[in-house]
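Undergrad: Below are the sequence and a predicted model; questions follow.
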Amino acid sequence: MSQPKVSVIVPAYNAMPELTECIDSAMEQTIGLDQLEIIAVNDGSTDGTGEELDRLAALCPSLRVIHQENSGTASVPRNVALDVARGEYVFFLDSDDYLGPDALRRMVAMADDNRTDIVLGKMVSPDGRPVPTAVFKSTQPRTDIFSSAAYWTLGCWKLFRRSLLERLNLRFPPVRNTEDKPFTAAAYLNADGVSVVADYDCYYQRHRANGNNLTLTAQNLSHRMEGTRLCFETVARYLEPGPRRDRIMRRHVEWELCGPLWWLLLRESEEDIRERLYPEIRDWVENWVTDPIIEKLVARDRLLLHLLRADRFDDVITVIRNAEEDAERGHVVDGGRVYWDHPLFRDTAAGVPDSAFDVTDRLPAHHRVGSADWLKGGVLRLTGHAYIENVASLDPATELVLRCHDGGHPEIRVPARTQAVPGLPDDERYANAGFVADISLPTAADGAPLGQGAWNLFLDVRAQGVSRTVRMKSPEAERTPSQEIVTMSPGEPTTVTPYVTKWGNLSLDVGREVPRDDTSCRVTGASWHRSRKGTLVVAGKLAGESGQGHGALRLRVENGASDCRETPVSLSRAGCGFTAELPVKGLSPGRYAVTLPTSGPFPVTAVPYFTGMGRALWFRGARPYTARPVRKASETTLVVEVRAVDVPRAARRKLREVVRKVRG
């Protein structure tokens, strides 16, 4: 019998009705059943889960079902399946979740191509269950836990190279909650590389209709203690003390220690807290929580950890009990720092250092640029308002800061005049929040002209000695000032071009030509063709005389695997307008970026997302397919997702909607 590529492990306890969709999603993977073994372990279910697994196994030779007595935890059935798994890779799939059709093929290809031991597939939720997002901002062929956000997701719903698990003799601890965290932590800390698939929805995580997820039902702190202790011990086993260990330990201090203390500790009896839980928690703090970790936490976690260090049991209980009330307390400004005005702030008996209450570096600075205009003599005037949250704008000293990111010039600071701002609340917090800053380009550099290069603009917002620096946003209504010819010194006219970056920030380009709107390609619309199914239509305008200078403009769709299709655009008779029609119905399932490349001076113009596009539907043989825009897939570019319609699933969804309407 040949070795399967992937062993999909599904622990199942009273998992109906979600179980059927879960197993179906594994059996329908595009990687093919000949590459899979699906091992489902029925953990003593009483709701028909075992019978449904047997029914599905009779239809699919790749599905193996194991029945056992109830163990009370997902760890035991996962370990039973691991002991018999034969795949080169192992994927853990919970019985209430399901996979995207192309998930395993993509993850396996990523692991094979990059020789990585763990692959994270993008997680989404169809019913609002929180899922990790930070690590899935971009696809990462090969990374590690120190240079990515991978460690911040410790659920086991990932692709693991089985040889890694066997080399470590790695199994799940038999605890009811947090059982997957020490398992995944150990794998991360020993993995030869981690990959991230972020351009495809791989794993759909959801709440059970009956609400019996272990994550929801095992909500006592006592259920988490052993798993949390194992997390700390696992990190200490594989990492020497120092910055790398602190970076990883911080995750467990925030999520497994402080977080549960705030919302779970008081659910326990006072006797259990004092006699059993509190001593062990203090032991964790003494052994694993260093000063560098505490410094990076929010103020309330810093306070809690200092009290635990000082063994002040009563204060710990009090601050947790009063957490909601204390969160609304104000702030104290002293010596250019801002402190949380907590009842224990500068309480000599408590002995908590001021640093535990310092929130200065976490206060946001809010600003708005009202206008940006050229004055005579090459002076750019910027007006608006800026203030630091929770800091009254007394003794203001706000400055405009210019930093050249490509010319090696020193930073330049321009003092701003402060003033009252109409429209803001009339109190001391905003009395001097308005600013006027004049940048004299010929003399800005300590009497010398501003140097050539691209300059980013910042605001150093200051009040009462407190300083916060923020990147300057574009003016209101995107009213960016025009390009200006500035005489920097006698006989030296220089082109200065204000522009807005793709992130919406204001910058200046000094001494170089920047593409202007009158020679640009502007997209005015994107839609689906009314009669030609699965055909994308993009329209736009080519500014400039008769649209000249743009080379051979084309409409292109392409994905991360270099699958590409393009078509030339058609110019209108007037020469400035254009349209392009591109069929996407022949593309393989996946996500495709839509752009307008050209051989002219502007290599690529991104087609933006347009609201109201809807979706296209067509048939390939008897199988329906759809294409739809993915709204938040990119900040700048339209991304279209092509996928095969899961007809049984769509029918079930439609049926549920009908039932809800009837019942409602």
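TA: Thanks, I have it.
Undergrad: CA atoms for contacts and neighbours, from now on please.
TA: Noted.
Undergrad: residues making contact with the helix or strand in which Thr469 is found?
TA: Here Thr469, judged by DSSP states H and E, is contained in strand 466-471. Applying CA atoms under 8 Å, 6 or more residues apart in numbering, the contact partners of strand 466-471 are 336-338, 360-361, 363-365, 388, 456-462, 505.
Undergrad: Is there a quick ChimeraX command that grabs whichever of those residues are buried?
TA: The following ChimeraX line selects those of those that are buried, judged by 16 or more other CA atoms under 10 Å:
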select :337,338,360,365,388,456,457,458,459,460,461,462,505
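Undergrad: Where strands are concerned, which of the contacts of strand 466-471 count?
TA: Counting by DSSP state E, these place Arg337, Val338, Ala365, Ile388, Asn456, Leu457, Phe458, Leu459, Asp460, Val461, Arg462 in strands.
Undergrad: how about those residues, which pair is most distant?
TA: Across the ones in strands among the contacts of strand 466-471, the longest distance by CA to CA is 27.9 Å; it joins Val338 and Asn456.
Undergrad: ok, Ala397 - contacts?
TA: Ala397 is in contact with Pro415, Ala416, Thr418, Val461, Arg462, Ala463, counting by CA under 8 Å, 6+ apart.
Undergrad: For these, please prepare JSON lines with the additional fields distance to Phe435.
TA: JSON lines is the format used below for the contacts of Ala397 (distance: CA to CA, whole Å):
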{"residue": "Pro415", "distance to Phe435": "10"}
{"residue": "Ala416", "distance to Phe435": "6"}
{"residue": "Thr418", "distance to Phe435": "4"}
{"residue": "Val461", "distance to Phe435": "10"}
{"residue": "Arg462", "distance to Phe435": "11"}
{"residue": "Ala463", "distance to Phe435": "13"}
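Undergrad: quick one: Asp96 and Arg208, what's the gap?
TA: 6 Å (CA to CA, to the nearest Å).
Undergrad: And here is the other one:
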Amino acid sequence: MPPADPPRVSVIIPAYNSMPELTRCVTSAMEQTLGLDKIEIIAVDDGSTDGTGPELGRLARTCPALRVVHQPNSGGAGAPRNTGLDIARGDYVFFLDSDDYLGPDALRRMVAMADENGTDVVLGKMVSVGGRAVPMAVFQHNQPRTDVFSSHAYRTLGCWKLFRRSLIERLNLRFPPYRNCEDKPFTAAAYLNADGVSVVADYDCYYSRNRENGNNLTRTAAGLTHRMDGTRLCFETVTRYVEPGPRRDRVMRRHVEWEFCGPLRALLPRESEQEARERFYPEFRRWALSYVTEGVFQLIPPPDRLLIHLLRTDRYDDLMTVARHAKEDAGRGYLVDKGRVYWCHPFFRDPARAVPDDCFDATDRLPVHTEPAEAAWQGDGGVLRLSGHAYIEHVATEDPGTQLILRPRDFPHPGLRRPVTVRTVKGLPGEGSYDKAGFSVAVDLATVAGGDPLDPGVWEFFLDVRAQGVSRTVKLRQSSGDAHGARTTPAHRAVAGRSRYRHPVVRPFFSPDGTLSLDVRPDPNQFTQTCHVTRTVWDASARGNLIVRGCLTGQATRHRGAITLRAKDASGSVYEVPVHRTAEGDSTGFTARLPVRPLPPGRWTITLHANETKETAVVPHLDGPTGTHWFRPSRLGRPYYARPLPLGAEQTLVLRVAPVRLATALRRRLDPRKFAPSQWGRRD
């Protein structure tokens, strides 16, 4: 008899004295819409004494997909999770703590997200039950494919996620035998080696709760003794998988703030003098010297910078003083001096302490509050009127000089600046400190770019918020929408002005994070009236060549000026090839062949241009295979790919050109089902 197909997901539940929460936890896995034929549930009883074992036995008798394993108590959740991993057969693994439970459609949505985007880790939206803290920043909107360097994913290192099991086995990942922080090194290693991370934010996937009896491991193993080994392994994991530099600094910052400085401040004063001085302090000092680079130091907040400075300079007594008074010193207030904002800690500018001002500089860490109250067209032209308020917390709005900035989303640009009119606004917190935080500005989008309209693309609004010489530049975000979460923006409008695109169409919108943005596109009724693209395909006889065919009508048939097929990347680089005409009846047919192999890696927008009239036409999305690949001898034979990225309602053709990740290519070589031209580059 052939073996049964492996399940899509193995749900692993470590359980120790988990009643009464256990029943809902297990039944939430049994009731998943993904179907029990696609799920295996592995519940590991870690030597429970409260009825957890019998309850698991009862549930197993009602569900053939539930497998129960009993083992002696190990003292932590890591060992039972490892037991589950050793026998798991699923394509994916999901770790579900016995205190918590799943939303009914959670696994189906997460598996679909991983399958559709080829990602190795999927985060499902977490919900707090009974006040237990859960991460929120990463779940603002769905993210089909991201990574830990361009999202907030690394803020949540709990293992309550969907992991591709092949990733776990390739890295030989298992949980260390610690009572606390055992899941952070595991998740960190998976993140840093994952071929993409996805986020499901539009459905409540995971409900996190505290036990009624309060014996969650995170509470009962909260001392430094149970944290040091896990924290040390976090630092070692990052050092192992990320090269030194800004990327490592951004990842390491999380561990310095959460696993290092937080516990030091809260827990070190609770230890005995001997334990604190002889056991824990030397280890904290070693971490400060080994892992907190200058890049990390500049990223962390002043309270943490002060601790790191005292550790580096070997000042145990001052460190303990700061830690013991951390709560009362947190509310000491701030001083504005020469365009910088400093935390007024008792050590600040105390000659006897001799701590550098840099340890107290909070300028770049202060929250900036912005709120666009109005965004509307002014008259019938292209003037967009904006108003709202913006202020830097703890900096009174004296001598304000805020400016509005427009920047393109996809490539570096200094920004187009416009001064705003300062307005008085009431009702903000701070007892009148922010009365001059109001602003209004009218932006003529027909002339904003040096007398021209904006180039096509997505442009975002920023505010350079200034007061008392302090300047902070942030995105202009609307914090929330109406009762349904919707945010209202003006309708799109064609903007007249001097431009090679004649009258570009501007569509204001709010991005998922609430940033006010503009989608600028060529008027589709210009050149497309005289140019019709009929086919876009890859050349079957010469890999890496894009063929565009179509016909010219109307005025385009009467002028003989050159027409080119143009590829333009986000930095403004342009590559053009001529369009060749062939007479076809009453219209003029054309063909263009664009070699994409010479294009540098990046995103290339494909358009047609009539050089005589300066008109442009979009090239639609490919109707043939979705991608192509080739080898570049000049790059040691490394494979490269090009694939289309559909963009917006017009489906304008945008090609992504990039090298194929060699590990991914090798895995696909070993799996013929995935090795096809249409799949090249999907995960890269």
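TA: Right, received. Where do you want to start? Not measured: the values here are computed from a predicted model.
Undergrad: Could you export the ones in strands among the contacts of strand 466-471 of the first structure as CSV, including distance to Gly128 of the first structure?
TA: Shown next, in CSV, are those (distance: CA to CA, whole Å):
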residue, distance to Gly128 of the first structure
Arg337, 39
Val338, 36
Ala365, 31
Ile388, 33
Asn456, 38
Leu457, 38
Phe458, 37
Leu459, 37
Asp460, 39
Val461, 38
Arg462, 40
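Undergrad: Return the closest of these with respect to Val538 of the first structure.
TA: Asn456 (33.3 Å).
Undergrad: gap between the closest one and Asn505 of the first structure?
TA: In this view, Asn456 of the first structure and Asn505 of the first structure are 8 Å apart by CA to CA.
Undergrad: just the helices in the stretch 551-684 of the second structure please.
TA: In the stretch 551-684 of the second structure, helices defined by DSSP state H, counting those that start in this stretch lie at 662-670, listed in chain order.
Undergrad: Arg174 of the second structure -> the first structure?
TA: Matched by TM-score structural alignment, Arg174 of the second structure corresponds to Arg171 in the first structure.
Undergrad: hang on, the earlier thing: hmm, which two among the contacts of Ala397 of the first structure are most spread apart?
TA: Spatial extent of those (CA to CA) is set by the pair Pro415 and Ala463 at 13.5 Å.
Undergrad: okay, those two: which has more neighbours?
TA: Ala463 (21 against 16; other CA atoms under 10 Å).
Undergrad: Which stretches in the stretch 101-250 of the second structure count as strands?
TA: 101-102, 121-129, 143-146, 162-164, 197-209 (DSSP state E, counting those that start in this stretch).
Undergrad: mind giving me JSON lines with those and columns for distance to His503 of the second structure and mean neighbour count?
TA: What follows is those, written out as JSON lines (distance: least, CA to CA, whole Å; neighbours: other CA atoms under 10 Å):
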{"stretch": "strand 101-102", "distance to His503 of the second structure": "51", "mean neighbour count": "24"}
{"stretch": "strand 121-129", "distance to His503 of the second structure": "42", "mean neighbour count": "23"}
{"stretch": "strand 143-146", "distance to His503 of the second structure": "33", "mean neighbour count": "18"}
{"stretch": "strand 162-164", "distance to His503 of the second structure": "47", "mean neighbour count": "26"}
{"stretch": "strand 197-209", "distance to His503 of the second structure": "37", "mean neighbour count": "21"}
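Undergrad: When Asp96 and Arg208 of the first structure are compared, which one has more neighbours?
TA: Between Asp96 of the first structure and Arg208, counted using other CA under 10 Å, the more crowded position is Asp96 (26 against 17).
Undergrad: List the residues that contact the residue mapped onto that one from the second structure.
TA: Aligned counterpart of Asp96 of the first structure in the second structure: Asp99 (TM-score structural alignment). Asp99 of the second structure is in contact with Ser18, Glu21, Leu22, Cys25, Ser208, Arg209, Asn210, Arg211, counting by CA under 8 Å, 6+ apart.
Undergrad: Looking at the first structure, name the residue matched to the fifth one.
TA: With the correspondence set by TM-score structural alignment, Ser208 of the second structure lines up against Gln205 in the first structure.
Undergrad: I'd say its match and Arg129 touch.
TA: Yes: using CA atoms under 8 Å, Gln205 of the first structure is in contact with Arg129, at 7.0 Å.
Undergrad: surely Thr215 of the first structure meets Asp180?
TA: No: counting by CA under 8 Å, Thr215 of the first structure sits too far from Asp180 to count as a contact (11.3 Å).
Undergrad: Among those two, which residue is more densely surrounded?
TA: Neighbours were counted for Thr215 of the first structure and for Asp180 using other CA under 10 Å; Asp180 has more, 22 against 12.
Undergrad: measure whichever residue in the second structure pairs up with that one to Leu476 of the second structure for me?
TA: Superposed on the second structure with TM-score structural alignment, Asp180 of the first structure falls opposite Asp183. Asp183 of the second structure sits 37 Å away from Leu476 of the second structure, going by CA to CA.
Undergrad: same check, this time on Ala352 of the second structure
TA: Applying CA to CA to Ala352 of the second structure and Leu476 of the second structure gives a distance of 43 Å.
Undergrad: Between the two, which has more neighbouring residues?
TA: Leu476 (25 against 7).
Undergrad: which residues does the more buried one contact?
TA: Thr370, Glu371, Pro372, Phe461, Phe462, Leu463, Thr515, Leu516 are the contacts of Leu476 of the second structure under CA under 8 Å, 6+ apart.
Undergrad: mind running it again at 7 Å?
TA: Neighbouring residues of Leu476 of the second structure by CA atoms under 7 Å, 6 or more residues apart in numbering: Thr370, Glu371, Phe461, Phe462, Leu463, Thr515, Leu516.
Undergrad: Tell me how far the most centrally placed residue in the first structure lies from Met107 of the first structure.
TA: Among the residues of the first structure, the one closest to the centroid is Ala134, at 2.7 Å (CA atoms, centre = their mean). From Ala134 of the first structure across to Met107 of the first structure, the span is 18 Å (CA to CA).
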